[in-house]
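Novice: For reference, the sequence and a predicted model appear below.
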Amino acid sequence: MSQIRIDELPGPLTLTLSPSPCPSPTPSFPTRHVRLALSLVPLLLIGAWAAVDWRAMHDGTARLASADPWWLLAGVVFTCLCWASAAVTRQGAIPERLPPGPLLASQFAAGAANHVLPAGIGAHAVTLRFLQGRGISLARATASLALYSLVKPIAKLVLILAFLLAFPGTLLIGQLVPDGQTLLLGAVGVLVGLAATAVLLTVVRRLRRPLLEFVRTALTDARILHTRPSRVLALWGGAVAFPLFQAGVLASVGASLGLPLPWAHVVFAYLAASAVAGAVPAPGGIGPVDAALVIALVVFGAPMTLATASVIGYRVLTVWLPLLPGAIVLSALVRRKVL
């Protein structure tokens, strides 16, 4: 709407049209309610998951009540370092410079989402939305997630080999290696997955071009990143640091409960158990990894009760304590359109 101003000046009457500022567009009624619903979904999913697994939280908290508080504080510090190392690795997987604060907040929120959806889908979805919000195309953001997912198991394998070389004869690797039948089933699963992918690409020709474009983008970005020392250090350094910090949480909780194992054995038990059971698509690895951790600690000589209590305490620090704050941060990022 234009406003009419009449200037009473000597001479002829003058009419001046001055455009009024356009009002800022407000979100439509459905859009606001959809965004509000999306911001509440993480909290609802976390609440449902907490109700199902409430007994594990209760038992772990009860056992931690008698633990050494200083060792528990060390476990909390290691937990915080896990989010920082994840953010550093994410930065190393993308050529563009990302804002450190929002990136760290997104990884804190991704931790909550990762414990709801299996196989890291929740964390990847949060990171994908964050990267797209920073103006990065879908193809390049997806390539960044693929590189991140590829580097993490390679870094863990390097750590396992380094431990075997550093402590020859002291690590009971033979008792932690899966038997031949398990390895055969794993190999068959990989072959079936590759064959299914090949058949799908053969039958559905429309998938070929997007897949080739994705592979081309991923290879190009990986080559660019590995020509920049800062990105190489962030990518591989963060990928190596993350499992060590996670193992540090487990070792700290074990020390607070009096677990009679050296830290080297606890760290290696975590690396081996998470590498073997982490492939099972459970939310956050909860369930298969927990069982594998208990078995690995018992193999190294820990009593069953202490091994179980240490794993429960590890889950309390890495999952339950940051769960509600992470869900709140996730909802806040959605409401502020960061995601």
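Specialist: Yep, that arrived.
Novice: CA only for contacts and neighbour counts going forward, please
Specialist: Noted.
Novice: Check the spacing between the residue nearest the centre of the chain and Ala86 real quick.
Specialist: Note on the chain: the residue nearest the mean C-alpha position is Ala123, at 4.3 Å, using C-alpha atoms, centre = their mean. Separation of Ala123 from Ala86 (C-alpha to C-alpha, to the nearest Å) stands at 11 Å.
Novice: Can you pull the residues that touch both of those two?
Specialist: Shared contacts of Ala123 and Ala86, defined by C-alpha atoms under 8 Å, 6 or more residues apart in numbering, are found at Gln107.
Novice: who's in contact with Val316?
Specialist: Applying C-alpha under 8 Å, 6+ apart, one finds that Val316 lies in contact with Met57, Gly60, Thr61.
Novice: now Gly174
Specialist: Applying C-alpha under 8 Å, 6+ apart, we find Gly174 in contact with no residue.
Novice: which SSE is it in?
Specialist: Taking DSSP states H and E as the criterion, the element that holds Gly174 is helix 173-176.
Novice: Now do the buried residues in whichever helix or strand comes after that helix.
Specialist: Beyond helix 173-176 in the direction of the C-terminus, DSSP H and E gives the next helix or strand as helix 180-203. The neighbour-count criterion (16 or more other C-alpha atoms under 10 Å) identifies no buried residues in helix 180-203.
Novice: and the comparison structure, right after this:
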Amino acid sequence: MLVAAVVLILSLPGIGEIRERFSSADPWWLAAAAVCRLMSMLGFVRALWSVFDRVMPWRRALVLGLAEQGANVLVPAGGAGGPAFGAFVLTKIGVPADLAARRHAALFLITSAVTFVAIFAAGLLTTLHILPDDVGILATLLPAIGAGIAIVAAVAFGKSDPPSEPSGGRIKHLWFRVWSFVHAGARTSVALLRQRDPLLIYGAVAYYAFDVASLACVFEAFGGGGPPIGIFILAYSLGHAGAFLPTPGGVGGTEGGLIGMFVAYGTPIGLAAASVLAYRVFQLGLPAIFGAFALLRVRHTLAHPPPREIIEARFAAIVQDDEE
């Protein structure tokens, strides 16, 4: 990660301007960025706790949520590495494997859905001039249309009937298993959202919103000058598509995607590069630090797991609800 960051910095134009911005950064705004990042991490923990109907103790949800976010930094899986790790841990301590995987898939889909809703809302409101804008209409309308189509398609997919198992063929069975898993996660996501659990909605929104706020604070630390709020949300959301590159923590892809989108929306490259690089220190560093301590606790729990009958009894109601 350090080598990738150094290569990225050295390859960017306007290095002298970036150094000057770092030397004159406002420490109070940087502290605010760190606080916002911590609030984002706690939002994820809230969403995790709610996805499992709050049956696990809050402290265990906190440890598991922090460990999952640490795994997201280390595992190159486009943000799915943390939920996959969490499902593995819960399965090891006695939670039914299907339940752990399905609910974590729902957690990943719900937290990801917030991004698409934000793109749709920011793009639409900016296109209608309800939010200030300084770019062409296609730069805001097209992302809104794309996000709207994705949201409708995801909801329709979640409400559709489960796929039928194919009669034969190894590849067909493999595709059926993958499709069934994604479909089950989508159905569970729709069912959870229908319950309108305020903690789930707050947690998923806070996970996204406070991370956006963290980047906004970094922009302020370097003197402001970022785009208007609607454009800022679009650049942030679309730029994070670079995180899907198969590198730990999305290093390289995320920075390039964010800097590229902010520059495309009119931000000076020096300001965009300095702000994104500083923001990534918080986005990667804080989950790695807190996740490392949480992973030690997870290791202790796996070595000394609670009695399986207690775990099975605690999650029995959730299993029954999912079967119904």
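Specialist: Thanks, I have the structure now. Model, not experiment: these values are computed from the prediction.
Novice: related to what we said a few turns ago, what is the neighbour count of the closest residue to the residue nearest to the centre of the first structure other than its chain neighbours?
Specialist: Leaving aside its chain neighbours, Ala123 of the first structure sits nearest to Ala110 (4.2 Å; criterion: C-alpha to C-alpha, 6 or more residues apart in numbering). A total of 25 residues lie near Ala110 of the first structure under the criterion other C-alpha atoms under 10 Å.
Novice: And His300 of the second structure, by the same measure?
Specialist: Counted with other C-alpha under 10 Å, the burial measure for His300 of the second structure works out to 11 neighbours.
Novice: corresponding residue for it in the first structure?
Specialist: The criterion is TM-score structural alignment: under it, His300 of the second structure has Arg335 as its aligned partner in the first structure.
Novice: Setting the sequence-adjacent residues aside, check what's closest to its match.
Specialist: Ser39 (6.1 Å).
Novice: Distance of the one you found relative to Ile121 of the first structure?
Specialist: Ser39 of the first structure is 18 Å from Ile121 of the first structure, where distance means C-alpha to C-alpha.
Novice: Mind checking which of the two has more residues around it?
Specialist: Per other C-alpha under 10 Å, whichever of Ser39 of the first structure and Ile121 has more neighbours is Ser39, with 21 against 18.
Novice: helix or strand for the more buried one, which one?
Specialist: helix 29-52.
Novice: Please apply the same query to Pro305 of the second structure.
Specialist: Pro305 of the second structure is part of no helix or strand when elements are defined by DSSP H and E.
Novice: who touches it in this structure?
Specialist: The neighbourhood of Pro305 of the second structure, defined by C-alpha under 8 Å, 6+ apart, consists of Ile93.
Novice: and what of the one 3 residues further on?
Specialist: When contacts are counted by C-alpha under 8 Å, 6+ apart, Arg308 of the second structure is found next to Ile93, Gly94.
Novice: Which residue, other than its chain neighbours, is closest to whatever residue of the first structure lines up with Trp28 of the second structure?
Specialist: Under the alignment (TM-score structural alignment), Trp28 of the second structure pairs with Trp70 of the first structure. Among residues not flanking Trp70 of the first structure along the chain, Ser256 sits closest, at 7.7 Å (C-alpha to C-alpha, 6+ apart).
Novice: Counterpart of the one you found over in the second structure?
Specialist: Using TM-score structural alignment, the equivalent of Ser256 of the first structure in the second structure is Ala221.
Novice: from memory the residue nearest to Arg335 of the first structure sits against Arg336, does it?
Specialist: No: using C-alpha atoms under 8 Å, Ser39 of the first structure makes no contact with Arg336, being 9.7 Å away.
Novice: Now Glu255 of the second structure: which helix or strand?
Specialist: When secondary structure is defined by DSSP H and E, Glu255 of the second structure falls within helix 253-264.
Novice: which outside residues touch that helix?
Specialist: Looking at what lies outside helix 253-264 of the second structure - C-alpha under 8 Å, 6+ apart - the contacts are 227, 232, 235-236, 238-245, 247, 269, 272-273, 276-277, 280.
Novice: related to what we said a few turns ago, need the contacts of Val316 of the first structure in a markdown table with secondary structure, distance to Leu201 of the first structure and neighbour count, can you?
Specialist: Supplementary listing: the contacts of Val316 of the first structure in a markdown table, determined by DSSP: H, G, I helix; E, B strand; the rest coil; distance: C-alpha to C-alpha, whole Å; neighbours: other C-alpha atoms under 10 Å:
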| residue | secondary structure | distance to Leu201 of the first structure | neighbour count |
| --- | --- | --- | --- |
| Met57 | helix | 44 | 18 |
| Gly60 | helix | 47 | 21 |
| Thr61 | helix | 49 | 18 |
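Novice: Nearest to Phe300 of the first structure, out of those: which one, please.
Specialist: Nearest to Phe300 of the first structure among the contacts of Val316 of the first structure, counting by C-alpha to C-alpha, is Gly60 at 21.8 Å.
Novice: my guess is that closest one contacts Gly313, does it?
Specialist: Yes: counting by C-alpha under 8 Å, Gly60 of the first structure does reach Gly313; the two are 5.2 Å apart.
Novice: still on that earlier bit, just the buried residues of the helix holding Gly174 of the first structure, please?
Specialist: Using 16+ other C-alpha under 10 Å as the burial criterion, the residues of helix 173-176 of the first structure that qualify are Ile173, Leu176.
Novice: for stretch 26-38 of the second structure, same thing?
Specialist: Neighbour-count burial for stretch 26-38 of the second structure, counted by 16+ other C-alpha under 10 Å, picks out Asp26, Trp29, Leu30, Ala31, Ala32, Ala33, Ala34, Val35, Cys36, Arg37, Leu38.
Novice: again, but for stretch 157-173 of the first structure
Specialist: Residues of stretch 157-173 of the first structure classed as buried: Leu157, Leu159, Ile160, Phe163, Leu164, Leu171, Leu172, Ile173 (neighbour count, 16+ other C-alpha under 10 Å).
Novice: With stretch 86-99 of the second structure instead?
Specialist: Going by neighbour count (16+ other C-alpha under 10 Å), the buried part of stretch 86-99 of the second structure is Gly86, Ala87, Val89, Leu90, Thr91, Ile93, Gly94, Val95, Pro96, Leu99.
Novice: Then stretch 204-224 of the first structure?
Specialist: Counting neighbours by 16+ other C-alpha under 10 Å, one finds that the buried residues in stretch 204-224 of the first structure are Phe214, Thr217, Ala218, Asp221, Ala222.
Novice: any idea where the strands of the stretch 101-250 of the first structure begin and end?
Specialist: With DSSP state E, counting those that start in this stretch applied, the stretch 101-250 of the first structure shows no strands anywhere along its length.
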